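*Asks:* return a 3D structure for these sequence lines:
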Amino acid sequence: MSERDEAPTTREQESAGPPPAPTTPEPGDTPSDPPAPRSRWRRQYSPEEIEAAKQQWRDMRPWDSPMARADKVLIGCMVGAFVLAMATLPLRPFLLASHPTALAAVTGSSSAVGAGAAFARIGQADLWLLILAGIVGKIKFDWLYWWAGRRWGAKGVKFFVPTDRAARFVERVRSWPMWAMFLVVVVAALPGIPSVLAYLLAGLAGLSLGAFLAASVVGAGIMTGLVAGLGYALGQSAVDVVLVIDRYALWISLSIALFIAISAGRAQSKRQKRQAAAQEG
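*Replies:* Sure, this is the predicted structure:
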């Protein structure tokens, strides 16, 4: 390139003046970081929405804030009962043929009572002990829901049974006589009856613990006696079925565990899809 071509460029640079000096931050200034990229699946909630969610949780929970010791004990016992039920579920096929009486005492399952009665028919179990174990197994955690109804009242019923029918029952049972609540608890042991709602309402209505336990024993005794009578009548036929279940107990337990895992995975997937749809909306 010639000097004639470079001259205009030099004159333009001189007329433009010196290049601007780099700016230095003042003593009180702090450099600001670039904003973090906003995730597609993350939504920024406003303080009003966060407070509304907190208020919704406060309205839903049945206990006051902070939780009293009795509330913590009650919730802890319920969580322990749920964990015990889930932990023994895969073991039931193994214990059905070998220890039906113990299984009836731990789980209160009608299948264990029927199997134990069938073994009692052929002289391999004690029928009276089996019925006693079945009654204990059926009523062992009923008092927790009675206590929840007594302690938390209508909010406890709404927490465990959030339906309109349950809310309507709350207003009605307050005027019921105690003998009617006693019969409700007895009938709750039969299949197809919402027993949890009955126990909550019994506590809410003021049925005493002694009367509640007596009603639970009567109801569980009726149900256990019916199932045990059926198993005792079938005898060897029922025993053969139980032995077949025991033969394939491993596969049955694996199927139960697989079913639980698949159900939990599907429920989690549905919750994530609902949350993603709500955030996109």
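*Asks:* when you work out contacts or count neighbours from here on, use the C-alpha atoms and nothing else.
*Replies:* OK.
*Asks:* now the strands for the chain?
*Replies:* For the chain, applying DSSP state E gives no strands.
*Asks:* residue nearest the centroid of it?
*Replies:* The centroid of the chain falls nearest to residue 82 when counting by C-alpha atoms, centre = their mean (7.5 Å).
*Asks:* neighbours of the residue nearest to residue 146 when sequence neighbours are not counted, just the number please.
*Replies:* Nearest residue to residue 146 in three dimensions, chain neighbours excluded: residue 203, at 4.5 Å (C-alpha to C-alpha, 6 or more residues apart in numbering). Using other C-alpha atoms under 10 Å, residue 203 is surrounded by 24 other residues.
*Asks:* which residues touch residue 203?
*Replies:* 145-151, 153 (C-alpha atoms under 8 Å, 6 or more residues apart in numbering).
*Asks:* what's the closest non-adjacent residue to residue 93?
*Replies:* residue 249 (4.9 Å).
*Asks:* my read: the one you found touches residue 96, true?
*Replies:* No. Using C-alpha atoms under 8 Å, residue 249 is not in contact with residue 96; the gap is 9.1 Å.
*Asks:* I'd like the structure of this one too, to check against the first:
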Amino acid sequence: MSIVDGTSNSLAAAGAIPRATSPWRRFVPWQGRATRLDMALMGAILGVVALGLVLRPLKPFLLASHPVMLEFLTGDLTAIGAAAAFARIGEAPVWLVVVAGAAGMVKLDWLTWWTGRQWGLGIVRMFTTSERALRFAGRATELRPWTLRAAVVLAVLPGVPTAVVYAMAGLAGMRLATFLILDFAGALVMTGLVAGLGYGLGQQAVDVVLIIDRYAAVVSLTMIAIAVLIPAIKRLIRRR
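*Replies:* Sure thing, here's the model as predicted:
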């Protein structure tokens, strides 16, 4: 990824954003020779991505049979709503649905915090090319503590660049314990809202989930096909 012109270039010139020294450098967040810690952290991130890809086609199967386990594994809002709907008909306690969902949402966020602590704005360049996000991240250490804490809590909201906010927390020197508490608080609120909606729908939501389960194989194959076809279609359009 290349750094956008304007403000981002001035930040890079000042040393705030590391510049790539060779073509492949833009694909890694560190400067110079990679350390064992760099490689281990990057391996963990790639492992998280791989886990998400593996779980994606399994979601339709687990949604109806093990929704609480699915919400913990993925932190997926759909799974949280489905688990809450099953709780409404007595299949699981509501508190477990909320706690498992919140834990599922935050369980690996400490890795993103760590990338900010380890690589600073180098990882932010990989997460986004937005000039506004880069400029905001460049001022992470200048923000008031309460501003950054509020950003971590609100990072679960739709439209917020969650990974950038979490990396900023690490970059700014926020303690891991503080980050985890704030992160879990935000996830708990979001999980509570989604679980409340699923619990309110009750049997109606369960019926929908059971229909999905009945056609789980078709849904999974469709998801895989879409994942394969979209990049192919984009390449075809670019060639034309």
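*Asks:* out of the contacts of residue 203 of structure 1, who's nearest residue 216 of structure 1?
*Replies:* Closest approach to residue 216 of structure 1 among those (C-alpha to C-alpha): residue 146, at 10.8 Å.
*Asks:* ok so, going back, what sits in contact with each of residue 249 and residue 96 of structure 1?
*Replies:* Common neighbours of residue 249 of structure 1 and residue 96 (C-alpha under 8 Å, 6+ apart) do not exist.
*Asks:* the more surrounded of the two?
*Replies:* Neighbour count, other C-alpha under 10 Å: between residue 249 of structure 1 and residue 96, residue 96 has more, with 24 against 21.
*Asks:* out of everything not next to it in sequence, what's closest to the more buried one?
*Replies:* Setting aside the residues directly before and after it, residue 96 of structure 1 is nearest to residue 112 in space (C-alpha to C-alpha, 6+ apart), at 5.9 Å.
*Asks:* hmm, residue 98 and that neighbour touching each other?
*Replies:* No. Contact criterion C-alpha under 8 Å: residue 112 of structure 1 and residue 98 do not qualify, at 10.5 Å.
*Asks:* who's more crowded, these two?
*Replies:* Using other C-alpha under 10 Å as the criterion, residue 112 of structure 1 and residue 98 rank with residue 112 on top: 31 against 14.
*Asks:* what segments of structure 2 are helices?
*Replies:* 7-13, 36-55, 59-65, 67-74, 77-88, 94-106, 109-119, 121-127, 131-138, 145-154, 162-171, 176-201, 203-214, 216-239 (DSSP state H).
*Asks:* same list (the ones you listed) but as TSV, adding distance to residue 22 of structure 2.
*Replies:* Output for the helices of structure 2, formatted as TSV (distance: least, C-alpha to C-alpha, whole Å):
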stretch	distance to residue 22 of structure 2
helix 7-13	15
helix 36-55	18
helix 59-65	40
helix 67-74	36
helix 77-88	41
helix 94-106	35
helix 109-119	18
helix 121-127	14
helix 131-138	21
helix 145-154	33
helix 162-171	24
helix 176-201	33
helix 203-214	48
helix 216-239	26
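*Asks:* most packed of those?
*Replies:* Ranked by mean neighbour count under mean count of other C-alpha atoms under 10 Å, the helices of structure 2 are led by helix 77-88, which reaches a mean of 28.
*Asks:* what's the match for the residue nearest to residue 93 of structure 1 in structure 2?
*Replies:* Aligned counterpart of residue 249 of structure 1 in structure 2: residue 216 (TM-score structural alignment).
*Asks:* do residue 226 of structure 1 as well
*Replies:* Using TM-score structural alignment, residue 226 of structure 1 sits opposite residue 193 in structure 2.
*Asks:* residue contacts, the aligned partner of residue 226 of structure 2 in structure 1?
*Replies:* Under the alignment (TM-score structural alignment), residue 226 of structure 2 pairs with residue 259 in structure 1. Residue 259 of structure 1 makes no contacts at all, as judged by C-alpha under 8 Å, 6+ apart.
*Asks:* that older thread, residue 25 of structure 2: which of the helices of structure 2 is closest?
*Replies:* Among those, if distance is taken as C-alpha to C-alpha, the winner is helix 121-127, at 10.2 Å.
*Asks:* which residue in structure 2 aligns with residue 106 of structure 1?
*Replies:* Under TM-score structural alignment, residue 106 of structure 1 pairs with residue 73 in structure 2.
*Asks:* about what we covered before: and the residue nearest to the centre of structure 1, what's its match in structure 2?
*Replies:* Using TM-score structural alignment, residue 82 of structure 1 sits opposite residue 49 in structure 2.
*Asks:* and that match, how close does it get to residue 40 of structure 2?
*Replies:* Using C-alpha to C-alpha, to the nearest Å, residue 49 of structure 2 is found at 14 Å from residue 40 of structure 2.
*Asks:* now do the same contact list for residue 183 of structure 1.
*Replies:* residue 215.
*Asks:* what does it align to in structure 2?
*Replies:* Checking TM-score structural alignment: residue 183 of structure 1 goes with residue 150.
*Asks:* do you know how far the match of residue 82 of structure 1 is from residue 135 of structure 2?
*Replies:* 27 Å.
*Asks:* next: residue 38 of structure 2.
*Replies:* Residue 38 of structure 2 is 25 Å from residue 135 of structure 2, by C-alpha to C-alpha.
*Asks:* can you check residue 40 of structure 2 too?
*Replies:* Between residue 40 of structure 2 and residue 135 of structure 2 the computed distance is 28 Å (C-alpha to C-alpha).
*Asks:* can you tell me what sits against stretch 100-114 of structure 1?
*Replies:* For stretch 100-114 of structure 1, using C-alpha under 8 Å, 6+ apart, the contacting residues are 85, 88, 92, 95-96, 115-116, 129-131, 133-139, 224, 227-232.
*Asks:* what about that stretch, how long is it end to end?
*Replies:* 9 Å.
*Asks:* could you do stretch 176-195 of structure 1 as well?
*Replies:* 18 Å.
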